[in-house]
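Novice: no sequence for this one, just the structure:
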C-alpha cells in the first residue's frame, strides 16, 4: 500500500504567498492597525461600526490577495469589459437610479443597492493604461485626445449625479495615467498656472462673489456654498461652516501628543459630524495629536513611495501606468480628505483610506492594492 504524504501547509501556501512585496505589505498592515485603533475609539458607541470596519478590512485584504494572483496581462484583458460595464451601469443609474438627499447615485440590482461610480475608480485607469499599451509604438496626439474622451465620459456622468467627490477621484486617476503616458509639460504647466490664478481670484474676491444674490456658472448652488464656506466658515458657524469649524477645533485641541485614546471630548460629545467616515481624521487628530498624525502620514508616505518604486520597475507600459495611477490615487484620497477636514479644501465625500468606515470604499481599496501587488509579483517573476 502506497502512502502519499501531504506536504506541510506552509509549503502548499508558499506558491500563493511568494512574490508579495514585503515593504508594501508592512505599510498596509501599519495603516490597518491605526485604522482599527481609531475606529474602535470613534465608533465603539456607534452601533457595530468597529466590527463592521474590521469585517470590511478583512474583505478588502482578501480581495487584495485574490487579485494579486492575477497576472497583469489578465488585468489588461478585463479593462474594456469593466469600463463598458461601468458606463452601462452609470446610464442605468441616470435612468432608473435611486435618489437620496437630492443625488441619484445608487442602483437597485435586486439583492442590494450598488453605487456604480465606485467601479469607475478602478475601471477608468485600467482602461486608459490598456489604451496607451495598445498605442505604445505609434503614440500620437489623436491618442491623447481619445484618452481624454475616455476619461471625461465617466467623470461628467458621475459629476452629474451629482457626486463631485467621486468624480474628482475618477478624474485624478485618469489624469495620472495620461501624465505618465507622456503628456507634454507645455500643456500641463498652463493648466496649473490657470488653476492657481483661479484659486487666487476666488480668495481675493470672496466678499463679492459669495453674496446671496450672486450666481456662479457651471457649479450648482450647494457647490458654491461649499466653496464660500471654505473661504469663510464663520459666516455660517451653525450651518454650512459647522463641519469645518468643529474639525479644526478637534485637530487643534489634540496638540502635540493628543488627549489620549478614547479621551477625545469633541469626538465623544458628538461635536464632530461624520466622525467615523469623512471626518474621522479630526477624531484621530484630537486623540493622537501631531505625533500620531505624523505616524499615520509616515504609513501613507511609505505606501506611496513603495508604489512608485513598483511602477518604475514594472516590466510593461501597462504595469507602469496602472501602478503609477493607483499609487497617486492614494495620495489624492489622503490629500483631499485631510485637506477638507483641516479647512484648506472644500468638504467633499472622500474617505481616508484604511481609516474611514465604508464597505464599498474598502472593496475598491482592496482591488487597487491587489492590482499593485500583481504588478510587483510580475516584476519579481521577470527578474527570476
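Specialist: The structure has been received and is ready for your questions. No experiment lies behind these values; they were computed from the predicted model shown. Numbers count the residues shown, from 1 in each chain.
Novice: switch to C-alpha atoms for all contacts and neighbour counts from now on
Specialist: Noted.
Novice: quick one: contacts of stretch 237-255?
Specialist: With contact meaning CA atoms under 8 Å, 6 or more residues apart in numbering, stretch 237-255 is reached by 225-226, 229-230, 232-236, 259, 266-267, 271-273, 279, 282-290, 340-343, 347.
Novice: Quick one: the strands in the stretch 1-150 of the chain, in order.
Specialist: 98-100, 103-108, 113-114 (DSSP state E, counting those that start in this stretch).
Novice: Who are the packing partners of the last one?
Specialist: With contacts defined as 3 or more CA pairs under 8 Å, 6 or more residues apart in numbering; DSSP states H and E, strand 113-114 has these neighbours: strand 103-108.
Novice: this is the other structure I want to compare:
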C-alpha cells in the first residue's frame, strides 16, 4: 500500500510537470534573463548590488511560482477573501509602523526583505473580486448590493495606499479591480458615468494633490519649464530612447546611462536604458515577448473550466498589459510619472513577487484546468 501510494504521488507530480504551460514558462525565463542582463548594464557592466539582488529574487520567486502552480486552483479560490484581508492589515500596519523612504511610508521590514503591500494588493484584489463574482449570475452582477460591495473592495485599499502617499500605485490597484468588474459583466453605463464624473471632477481633484504631485502634472504638460529640475528625468529619458535609433548603441554602450544622465535607470526607467542599447528592434522584441506572455495567460483562462480561473486569468493578463503601457508611456513622456514598474524588468522585490504570484496562479489554472469550482 505504501509503495502504491508513493507511486501515485510520483505520477501525480509528473502529470503536473507535464501540464505546465511550457511556452509561458520559457517566456518568463527569457524575460528574466533579459532583465538580469539589463540590470547588469545599470550597474555599469559589473556584478554589483542591484544585479546580485535582482538575480537572487528572480531565482527564489521562480521556484515560488512553480510551488504555487502545483497547488490546486480551488486552494486559491478559498484564499480569495482571506488573502485580501491579510494585505489590508499589512497596509494598515505600513501606515503606522512602515519604513519611510523618499517621503513615502510604503514598506514593511521583514528582516530579510522589505515588502511593499500595495504591490501585492494588485494581485489579491483580482483574486478577491474573482471569487466574489464566481457564483453570481449576470443579472445579479449589476445589482445594487454587488456594485456597492465591489466599490468597497476597490476603494478600501486604494484609500490606504493614497495615505502613504502613493497615488500612482493606488490608481493601478483601482484599475486592476475595475478590469475584473468589466469581465464580470458590469453594465457599461457604470463605466461611462464613472469616466464622466472623473473628468468633471478633475479640477477639484487637482486642488487636493500634494505640491510634488501637481509638479509632476505640470512637468508632463511642459517638461521644458524646468529642464534641470522636475523635467530633467523625462527629458533625459526621451533623449536616451531617441538616441537608440533602429538597432541601438550596443549592449553596455548606452551613453545617457553610463554618463549618469539618466536617473532611476534600474527601477521605473529600465525600459529607457534597454531601448537606448538595443534600439527600436530590441524594444519591439521585448514588446512581442510581453505579448506572448499576455496571450498565453488569456488562453489559459479561456481553456479553464472554472469561472473563477477565467476571471483571474483574463483580469491579470489585461492588468499586465495596462502596467506595461503605463510604464512605457511614462518614460516616453506620454503620461505623467506615476511610479509604475515594468513587470519583471524593473528592480524591486515586491513588484516581482506580486507578478510571480500572479504567474503561479495562472499556471495553477493551467495544470488544474479540468477542475470545476461549485
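Specialist: Sure thing, it's come through. Everything quoted here is computed from the prediction, not taken from an experiment.
Novice: Could you tell me the TM-score of the two chains?
Specialist: TM-score of the superposed chains, computed with TM-score structural alignment, normalised by the length of the second structure, equals 0.89; 364 aligned residues with a CA RMSD of 2.7 Å.
Novice: related to what we said a few turns ago, and the contacts of stretch 237-255 of the first structure, which are buried?
Specialist: Among those, those buried by neighbour count (16 or more other CA atoms under 10 Å) are 225-226, 229-230, 232-233, 259, 266-267, 271-273, 279, 282-290, 340-343, 347.
Novice: Just the ones in helices from these, please.
Specialist: Judged by DSSP state H, these include 225-226, 229-230, 266-267, 282-290, 340-342 as members of helices.
Novice: one step back: out of the strands of the stretch 1-150 of the first structure, indicate the one that is most buried.
Specialist: Of all the strands of the stretch 1-150 of the first structure, strand 103-108 has the most neighbours on average by mean count of other CA atoms under 10 Å, namely a mean of 19.
Novice: Mean per-residue distance, that one versus the second structure.
Specialist: Mean deviation of strand 103-108 of the first structure relative to the second structure after superposition (mean CA distance after the TM-score superposition for the first structure): 2.3 Å.
Novice: And residue 349 of the first structure? What does it align with in the second structure?
Specialist: Alignment note (TM-score structural alignment): residue 349 of the first structure maps to residue 339 of the second structure.
Novice: Under a three-state scheme, what state does its match occupy?
Specialist: Here residue 339 of the second structure takes the coil state, with states given by DSSP: H, G, I helix; E, B strand; the rest coil.
Novice: Quick check: it touching residue 170?
Specialist: No. Counting by CA atoms under 8 Å, residue 339 of the second structure sits too far from residue 170 to count as a contact (10.6 Å).
Novice: quick one: which of these two has more around it?
Specialist: For residue 339 of the second structure versus residue 170, the count of surrounding residues by other CA atoms under 10 Å is larger for residue 170: 25 against 16.
Novice: helix, strand or coil for the aligned partner of that one in the first structure?
Specialist: By TM-score structural alignment, residue 170 of the second structure lines up with residue 167 in the first structure. With three-state DSSP as the basis, residue 167 of the first structure sits in helix.
Novice: is it true that residue 167 of the first structure touches residue 153?
Specialist: No. Taking CA under 8 Å as the definition, residue 167 of the first structure is not a contact partner of residue 153, at 10.6 Å.
Novice: So for the helix or strand harbouring residue 371 of the first structure, what gets flagged as buried?
Specialist: Here residue 371 of the first structure sits within helix 359-383, counting by DSSP states H and E. Residues of helix 359-383 of the first structure classed as buried by neighbour count (16+ other CA under 10 Å): 359, 361-380.
Novice: same check, this time on stretch 146-158 of the first structure
Specialist: 147, 148, 150, 151, 152, 154, 155, 156, 157, 158.
Novice: Ok, stretch 237-246 of the first structure next?
Specialist: Burial within stretch 237-246 of the first structure, assessed by neighbour count using 16+ other CA under 10 Å, is assigned to 240, 241, 242, 243, 244, 245, 246.
Novice: residue in the second structure matching the last one?
Specialist: Under the alignment (TM-score structural alignment), residue 246 of the first structure pairs with residue 236 of the second structure.
Novice: Check residue 304 of the first structure too.
Specialist: In the second structure, the residue paired with residue 304 of the first structure is residue 294, using TM-score structural alignment.
Novice: check contacts around its match.
Specialist: Listed by CA under 8 Å, 6+ apart, the contact set of residue 294 of the second structure reads 317, 318, 320, 321.
Novice: neighbour-wise, which of those residues leads?
Specialist: Using other CA under 10 Å as the neighbour test, the contacts of residue 294 of the second structure are led by residue 317, with 24 neighbours.
Novice: how far away is the match of residue 170 of the second structure from residue 45 of the first structure?
Specialist: Residue 167 of the first structure is 32 Å from residue 45 of the first structure, where distance means CA to CA, to the nearest Å.
Novice: Distance check, residue 173 of the second structure against residue 108 of the second structure.
Specialist: Relative to residue 108 of the second structure, residue 173 of the second structure is positioned 18 Å away (CA to CA).
Novice: is it true that residue 340 of the first structure touches residue 346?
Specialist: Yes. Under the criterion of CA under 8 Å, residue 340 of the first structure makes contact with residue 346 at 5.4 Å.
Novice: any chance you could map the helices in the stretch 51-200 of the first structure?
Specialist: Secondary structure of the stretch 51-200 of the first structure by DSSP state H, counting those that start in this stretch: the helices cover 72-77, 79-96, 117-134, 141-159, 164-180, 185-204.
Novice: Residue in the first structure paired with residue 225 of the second structure?
Specialist: Looks like residue 225 of the second structure aligns to residue 235 there (TM-score structural alignment).
Novice: Let me see the contact set for its match.
Specialist: Here residue 235 of the first structure is in contact with 229, 241 (CA under 8 Å, 6+ apart).
Novice: Go again with 10 Å.
Specialist: Residue 235 of the first structure makes contact with 228, 229, 241 under the criterion CA atoms under 10 Å, 6 or more residues apart in numbering.
Novice: mapped onto the second structure, which of those hold?
Specialist: Here is what carries over to the second structure from the contacts of residue 235 of the first structure, by both residues aligned by TM-score structural alignment, their matches' CA atoms under 10 Å: 228, 229, 241.
Novice: Report the separation between the last one and residue 217 of the first structure.
Specialist: When distances are taken as CA to CA, residue 241 of the first structure and residue 217 of the first structure turn out to be 23 Å apart.
Novice: swap in the second one?
Specialist: When distances are taken as CA to CA, residue 229 of the first structure and residue 217 of the first structure turn out to be 18 Å apart.
Novice: try residue 152 of the first structure
Specialist: Look at residue 152 of the first structure and residue 217 of the first structure: by CA to CA, they are 19 Å apart.
Novice: ditto for residue 90 of the first structure
Specialist: To residue 217 of the first structure, residue 90 of the first structure is 25 Å away according to CA to CA.
Novice: who has more neighbours, the two?
Specialist: More crowded of residue 90 of the first structure and residue 217, by other CA under 10 Å: residue 90, with 25 against 8.
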